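Engineer: predicted coordinates and the sequence they were generated for:
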Amino acid sequence: MIRLYALPVVRLVELTTDRFERAGDDAYLTIERNPVLLPPKLALLIEQQIARPTVRSMLRPPQDGRPTYLLPGVPAHRPITAQRIVNKLRKHGLEVISARNTAMLEAVADLPPIVISGLFGVSAGSAHRWARFAQDSWTDYLAACTNDDAKPPERS
């Protein structure tokens, strides 16, 4: 979800199972206040996690009607720590900052900054800076591509 939706790890660990919803063949996860359409494979993974949560504690979460965490920690009624997620991702060669930055650049190319602000929980100013950065990066890239010197050599 970091790579797809630029979700900060601290928000990822706060997600609860009640934020997941199926509507026919579509599945949604509410991030902040926005339901986000999930790719089918990610929706399946989330459904499996909800059906069989990984619990590493003998203490079970209280059955008081409150939603459980999507990624339970120890004890299970608390979320896993953000640092633990970061460590697990690094163990598999996945850097959180670069993944989130890439997702943010892709998002600002498709969505207005005000939507980015609400969806990803960043300030409006930050969303505008990201949008300007993405636009500047593409402008430089396109300018370089139209430069005759930058054209790749022809193959024979």
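Structural biologist: Structure received.
Engineer: contacts, neighbours, all on C-alpha from now
Structural biologist: Will do.
Engineer: need the longest strand for this protein.
Structural biologist: What stands out as the longest strand in the chain, according to DSSP state E, is strand 26-31.
Engineer: what's the very next helix or strand once past that strand in contact with?
Structural biologist: Counting by DSSP states H and E, the next helix or strand C-terminal to strand 26-31 is strand 34-37. With CA atoms under 8 Å, 6 or more residues apart in numbering as the test, strand 34-37 has contacts from 26-30, 118-119.
Engineer: and here is the other one:
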Amino acid sequence: MPTTRIVELTTDCFYRDGDDAYLTIDRNPVLLPPRLAVLIEKQIASPSCRTSVLQQPHDGTPGFLFPGRPPSRPRRADTVHSYMRKHGLPGISARNTAMVEAITDLPPIVVSDLFGMHPHTAYAWAQYAQNSWAEYLEASQATQ
């Protein structure tokens, strides 16, 4: 997930089910690594905005997981990216690796729907991974 989308996450996206922690992204719960779950819990418990003027509203609406200044806006993506690196969480390299793995296992249109990206972008990733799925499409059409 790009950092620009991470900063848009709200606190209600995070939940625990027993020992497992999840982050709901586009209605899909994603199991979090324990180390990341602990960091997110700490962030929710003690957001960076501590002054009464800058605190998030208490009107029942979820606040941003990474509130900015003012808290009604998310923190900047480059700041969150630095925060992730500081805590040993990989950014773009891990995202690219995950994308290549997904695109080699699934057709580009499925990856497009799954990750919410344009089909042309998913197809470009498939070409980058040298996995066009042409053989799969030919075989599936031959069996119909």
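Structural biologist: On my side now, so go ahead. All values reported here derive from a predicted model rather than from experimental measurement.
Engineer: among the contacts of strand 34-37 of structure 1, give me the pair with the biggest separation.
Structural biologist: 26 and 118 (22.1 Å; CA to CA).
Engineer: out of those two, which sits in the busier spot?
Structural biologist: residue 118 (16 against 12; other CA atoms under 10 Å).
Engineer: tell me the contacts of the aligned residue in structure 1 for residue 103 of structure 2?
Structural biologist: For residue 103 of structure 2, the aligned position in structure 1 is residue 108, judged by TM-score structural alignment. Applying CA under 8 Å, 6+ apart to residue 108 of structure 1 gives the contacts 116, 127, 130-131, 134.
Engineer: distance from the helix or strand encompassing residue 107 of structure 1 to structure 2 after superposition?
Structural biologist: Using DSSP H and E, residue 107 of structure 1 maps to helix 96-110. Compared with structure 2 after fitting, helix 96-110 of structure 1 has a mean deviation of 3.4 Å; criterion: mean CA distance after the TM-score superposition for structure 1.
Engineer: quick one, the helix or strand following that helix and helix 96-110 angle?
Structural biologist: Downstream of helix 96-110 of structure 1, the next assigned helix or strand under DSSP H and E is helix 113-120. Put simply, helix 113-120 of structure 1 runs at 140 degrees to helix 96-110, going by axes from the mean of the first three to the mean of the last three CA atoms, to 10 degrees.
Engineer: next helix or strand past helix 113-120 of structure 1?
Structural biologist: That would be, after helix 113-120 of structure 1 and using DSSP H and E, helix 124-146.
Engineer: output the contacting helices and strands for that next one.
Structural biologist: helix 96-110, helix 113-120 (3 or more CA pairs under 8 Å, 6 or more residues apart in numbering; DSSP states H and E).
Engineer: burial of residue 125 of structure 2, as a residue count?
Structural biologist: 21.
Engineer: just give me the match in structure 1 for it.
Structural biologist: Using TM-score structural alignment, residue 125 of structure 2 sits opposite residue 130 in structure 1.
Engineer: the helix or strand harbouring residue 46 of structure 1 aligns to what range in structure 2?
Structural biologist: In this assignment (DSSP H and E), residue 46 of structure 1 forms part of helix 40-51. Aligned by TM-score structural alignment, helix 40-51 of structure 1 falls on residues 34-45 of structure 2.
Engineer: what's the average distance of that stretch to structure 1?
Structural biologist: By mean CA distance after the TM-score superposition for structure 1, the fitted stretch 34-45 of structure 2 averages 1.1 Å away from its aligned residues in structure 1.
Engineer: what about residue 138 of structure 2, is that helix, strand or coil?
Structural biologist: With DSSP: H, G, I helix; E, B strand; the rest coil as the basis, residue 138 of structure 2 sits in helix.
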